[in-house]
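Colleague: give me the fold of what follows.
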Amino acid sequence: MPDADVMKFLQTRRSHPARSLFAPWPGRDDLEPLLVAAARSPDHGKLEPWRFVVLQQGAMARLAALVRERGAALGHDQAAQDKAASLYENSGLAVVVVSSPVASAKIPVIEQTYSAGAVSLALLNAALAAGWGANWISGWASHDRGFVEAGFGLSGHEHVAGIIHIGTATAVPPERPRPDMARITSWLRD
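Modeller: Sure thing, here's the model as predicted:
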C-alpha cells in the first residue's frame, strides 16, 4: 500500500547546512534507531561491508587538530585547513559510515561500496525523518589515509563513504535547484 507521507518526505527532503546544527545533539538512545534504519540498506550477499564510527563532542577537538596537522603536511593552504577543521570544531555529533569491503567470490567490491553509500543516505534520511537536522559532508580529510587511520581507526582496506553530521537545526534549510527529470531520464521500451 502506498504511503503518501513517506513519498512526500522523500520528494521534499532537504539537508541542513552543518553550520546550522547545534545542541542538543542526539544521545545514544536517539542515535541507535537511526543506525538500525541505516543498516537495513541493500546489502547483496548479507556481507555488511560497512560499519559506523560515532564521533561525539569530546572527539571533535582532537579531530580538528589532526585535520590541521595533516593539512599542513599535505601542503593545503590555511583556508582549506580552516574549512576542513571547522566541520569538527563546530559539530557535536557525526557518524562516519565506513566502507569496509569483505572478501567475496560473488559480490564485487564496487557493489559493496554502493551499499555503504546507500547506508549513508539511509542514515541521513532517518535522521531527517526523526526530526533532527542532518548533513552528509566529507571533504579532503576524509580521503587522506593519515587522517582516517589516525582519526577514525580505519584499516588499510577501508574508506570513508560519508560523514553524517546530526544535531538540532536552527534554521530552515535553503532550497536549491533540483534536477531536470526529462534531461536525466531515459525510457527504454524495446
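
Colleague: from here on, just use CA atoms for contacts and neighbour counts.
Modeller: OK.

Colleague: what about the strands in the protein?
Modeller: Assigned by DSSP state E, the strands in the chain fall at 21-22, 50-56, 93-99, 133-137, 159-169.

Colleague: next, the angle from the fourth one to strand 159-169.
Modeller: Following axes from the mean of the first three to the mean of the last three CA atoms, to 10 degrees, one obtains 160 degrees for the angle between strand 133-137 and strand 159-169.

Colleague: go on, the second one?
Modeller: Computed by the same axes, to 10 degrees, the angle separating strand 50-56 from strand 159-169 equals 40 degrees.

Colleague: which strands and helices sit next to strand 50-56?
Modeller: When contacts are defined as 3 or more CA pairs under 8 Å, 6 or more residues apart in numbering; DSSP states H and E, strand 50-56 sits against strand 93-99.

Colleague: quick one more, to check against the first:
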Amino acid sequence: MSNDPQTLASDAALHFLLSRRSRPAKTLIAPAPTREELMPLLTAAARTPDHGKLEPWRFVVIEKAAMPRLAELTQHCGARLGKSQEDIAKARSQFDLGHLAVVVVEVQKESAKIPAIEQSYSAGAVCLSLLNAALAAGWGANWLSGWASHDPEFCQDAFGLQAQERVAGIVHIATQGAKPPERPRPDLSTMTTWVDK
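Modeller: Now for the predicted structure:
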C-alpha cells in the first residue's frame, strides 16, 4: 500500500469536514438511530487518538424511554443547586425533547506515563468523532453538556458514574429537522502562527 498523500487523500471526507455543521438539539426529530444503526457510529468514535491505549472513556446510551426520568433528575438537581426556573427549563429541555443521546464518559485511569489531561483530551476527541460520524451518516447531531452534567450527584443518579468518572459530553442524535443557517467561523489569520526557523 502506498503512503503517497495523493493515494491516501479522500476529497469527500475533506469536503465533509470543511462543511460540517452541528444541528441544534431542539431541531432534531424522530426517528433516532436504532441500536444496530448506532453501533457503527460508536465504532467510529472509538477510533480516536488514545495515548497508551488506555481507553479512558466509555459510552452510556440514553434511549427515548429514559428521557423523562433524566428531565426530572435535572429539575431536582437545579432546585438543589439553587438554579433559576429559566435555567432549569433550559437544562432539562435536552431530555424533554431528546430522542436518543450518547453520554461520553471520561474514565480517568492510573498511569505513570499518560497525564490526566491527555485522557481528558482523548475523551473530548471521542465526542467530536461521534458527532462527525453521526453527521456523516446523515443524522442530525449536537454535542451538549450543561451544568447538571458537571454535578457528581446528578451524574451518579442519571448515568451511574463512579468517583473517577465524569461527563465529557452528551451527543444527541436523531433525524435532522430544520436546517440551521451557517454560522460565523474563526478568522484563522488572527490565530495562526507560522514558525519557519
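
Colleague: would you turn the strands of the first structure into TSV with distance to residue 31 of the first structure and mean neighbour count?
Modeller: Listed next are the strands of the first structure as TSV, based on distance: least, CA to CA, whole Å; neighbours: other CA atoms under 10 Å:
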stretch	distance to residue 31 of the first structure	mean neighbour count
strand 21-22	15	20
strand 50-56	9	19
strand 93-99	9	25
strand 133-137	12	24
strand 159-169	9	25
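
Colleague: same list, those strands, but as TSV with distance to residue 44 of the first structure please.
Modeller: Shown next, in TSV, are these (distance: least, CA to CA, whole Å):
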stretch	distance to residue 44 of the first structure
strand 21-22	34
strand 50-56	12
strand 93-99	14
strand 133-137	24
strand 159-169	17
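
Colleague: to residue 13 of the first structure, which of these lies closest?
Modeller: When those are compared by CA to CA, strand 133-137 sits nearest residue 13 of the first structure, at 10.7 Å.

Colleague: what lies in contact with that closest one?
Modeller: 15-18, 21, 120, 124, 127-128, 162-169 (CA atoms under 8 Å, 6 or more residues apart in numbering).

Colleague: Provide the aligned range in the second structure for it.
Modeller: Residues 140-144 of the second structure are matched to strand 133-137 of the first structure when aligned by TM-score structural alignment.

Colleague: nearest to residue 7 of the first structure, of the strands of the first structure?
Modeller: The closest of the strands of the first structure to residue 7 of the first structure is strand 133-137. By CA to CA, the value is 18.9 Å.

Colleague: tell me roughly how far the closest one lies from the second structure on average.
Modeller: On superposition with the second structure, the mean distance recorded for strand 133-137 of the first structure (mean CA distance after the TM-score superposition for the first structure) is 0.3 Å.

Colleague: run the angle between that strand and strand 93-99 for me.
Modeller: Calculated by the same axes, to 10 degrees, strand 133-137 of the first structure forms an angle of 40 degrees with strand 93-99.

Colleague: which stretches in the second structure count as helices?
Modeller: Counting by DSSP state H, the segments of the second structure that form helices are 5-8, 11-19, 35-45, 67-81, 85-96, 116-136, 152-159.

Colleague: which residue lines up with residue 89 of the second structure in the first structure?
Modeller: The pairwise alignment with the first structure assigns residue 89 of the second structure to residue 82, based on TM-score structural alignment.

Colleague: look up how far residue 54 of the first structure lies from its match.
Modeller: Distance, residue 82 of the first structure to residue 54 of the first structure, by CA to CA, to the nearest Å: 22 Å.

Colleague: for the match of residue 89 of the second structure, what are its contacts?
Modeller: Residues in contact with residue 82 of the first structure (CA under 8 Å, 6+ apart) are residue 68.

Colleague: what about 10 Å?
Modeller: Residues in contact with residue 82 of the first structure (CA atoms under 10 Å, 6 or more residues apart in numbering) are 64, 67, 68, 71, 76, 89.

Colleague: by neighbours, which of these wins?
Modeller: Neighbour counts for the contacts of residue 82 of the first structure (other CA atoms under 10 Å) peak at residue 67, which has 29 neighbours.

Colleague: which residue in the second structure aligns with that one?
Modeller: Matched to the second structure by TM-score structural alignment, residue 67 of the first structure sits across from residue 74.
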